[in-house]
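1. Take this sequence and fold it.
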Amino acid sequence: MTTPTQAELEILNILWGMGELRVQEVHKQLNEVRPIGYTTTLKMMQVMAQKGLLARQLDGRSHIYSPVIQESTTKNKLLSRFVDSTFGGSRSQLLMQLLGNAKVSDEELKEIKDFLAQIEE
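-> Coordinates of the predicted model:
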């Protein structure tokens, strides 16, 4: 699997969340976050299709794009690579760093405890 760039991940996150879309629709979503040219969005999506990250179907005079790669698989691979390179593969160091640097809400803390209890079973 080709590892998506940060810009490609922005597009993938839109498509994972919203499903099949035309370039115009993806472009509109990207512009809500930061200004980007339409032709830049179009070219990025064309390149992503060539890389095998997106599928493209002709619909009248435009194309509809959809993600080829699975969200969970992609995020797991990216996270594993990050943990290996930054924390020497230690998931506990990652968790301690993450929880030590930010205020965790009571709800988040409960979710973490529930998840850890589930893993221990």
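2. from here on, contacts and neighbour counts on C-alpha atoms
-> Will do.
3. just the helices in the chain please.
-> According to DSSP state H, the chain carries its helices in the segments 6-18, 23-33, 38-51, 71-87, 91-100, 106-120.
4. can you list the ones you listed in TSV and add distance to residue 59?
-> Below are these laid out as TSV (distance: least, CA to CA, whole Å):
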stretch	distance to residue 59
helix 6-18	17
helix 23-33	12
helix 38-51	15
helix 71-87	25
helix 91-100	44
helix 106-120	43
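5. Let me have those helices in a markdown table, adding mean neighbour count and distance to residue 57 as columns.
-> What follows is the helices of the chain, written out as a markdown table (neighbours: other CA atoms under 10 Å; distance: least, CA to CA, whole Å):
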| stretch | mean neighbour count | distance to residue 57 |
| --- | --- | --- |
| helix 6-18 | 16 | 14 |
| helix 23-33 | 16 | 12 |
| helix 38-51 | 16 | 10 |
| helix 71-87 | 13 | 20 |
| helix 91-100 | 12 | 40 |
| helix 106-120 | 11 | 40 |
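6. quick one more, to check against the first:
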Amino acid sequence: MTHKPTESELDILRVLWEKGPSTVRVVNEILSQEKETGYTTTLKLMQIMAQKGIVTRDESSRTHVYNPAIEQKNVQHTLLNKLVDAAFSGSASQLVMQALGQGKTSKAELEEIKKLIEQLEGEQK
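-> Presented below is the predicted three-dimensional model:
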């Protein structure tokens, strides 16, 4: 991924990743539930995102349908690497300790983390 999405672009991508192919109206309605967002603002952002290759636009019907052109996992990977490098001097363990130290991790999430650690340890043997 050569382009790092802006915060507003990430908001739109999150909607598209969750809902699948959507019109500007659908995306705008969902975004407006969190913060007031004008339809024309969402439209312009999505048009720019299409020009950048972040989303694709199906123009076969009257209402254009947008689809993410980049995978959520790839974006998360890129952004996480930048965060680890910039804020934690490249230390993934410091990032994890900081995140878990916030006290917002559920019991189920901790179980998933334990399983991942066990899996990673098994791969290193």
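7. Send over the TM-score of the superposed chains.
-> Between these two chains, after superposing, the TM-score reads 0.95 (TM-score structural alignment, normalised by the length of the first structure); 121 aligned residues with a CA RMSD of 1.1 Å.
8. before we move on, the earlier item: go through the helices of the first structure and name the closest to residue 64 of the first structure.
-> Closest approach to residue 64 of the first structure among these is made by helix 23-33 (7.3 Å; CA to CA).
9. Quick check: the closest one compared with the second structure, mean distance?
-> Superposed on the second structure, helix 23-33 of the first structure shows a mean distance of 0.7 Å to its aligned residues (mean CA distance after the TM-score superposition for the first structure).
10. Please state the offset of that helix from the chain centre?
-> Between the centre of helix 23-33 of the first structure and the centre of its chain there are 16 Å (CA atoms, centre = their mean, to the nearest Å).
11. In terms of secondary structure, what does it contact?
-> Using 3 or more CA pairs under 8 Å, 6 or more residues apart in numbering; DSSP states H and E as the contact test, the elements touching helix 23-33 of the first structure are helix 6-18, helix 38-51, strand 62-67.
12. Please identify which of the ones you listed is closest to residue 98 of the first structure.
-> Closest approach to residue 98 of the first structure among those (CA to CA): helix 6-18, 20.6 Å.
13. what packs against the closest one?
-> Going by 3+ CA pairs under 8 Å, 6+ apart, helix 6-18 of the first structure lies up against helix 23-33, helix 38-51, strand 62-67.
14. got these as CSV, with distance to residue 114 of the first structure columns?
-> CSV is the format used below for these (distance: least, CA to CA, whole Å):
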stretch, distance to residue 114 of the first structure
helix 23-33, 33
helix 38-51, 38
strand 62-67, 32
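15. that older thread, between the helices and strands packed on helix 23-33 of the first structure, which gets nearest to residue 83 of the first structure?
-> helix 6-18 (17.0 Å).
16. what does that closest one correspond to over in the second structure?
-> Mapped onto the second structure using TM-score structural alignment, helix 6-18 of the first structure covers residues 7-19.
17. Just give me the mean distance for that stretch relative to the first structure.
-> Overlaying the first structure shows stretch 7-19 of the second structure at a mean distance of 0.5 Å from the equivalent residues (mean CA distance after the TM-score superposition for the first structure).
18. Go ahead and measure how far that stretch is from the middle of the chain.
-> Remark: stretch 7-19 of the second structure is offset 6 Å from the chain centroid, using CA atoms, centre = their mean.
19. which residues touch it?
-> With contacts defined as CA atoms under 8 Å, 6 or more residues apart in numbering, stretch 7-19 of the second structure is touched by 22, 27, 30, 31, 45, 46, 49, 66, 67, 68, 72.
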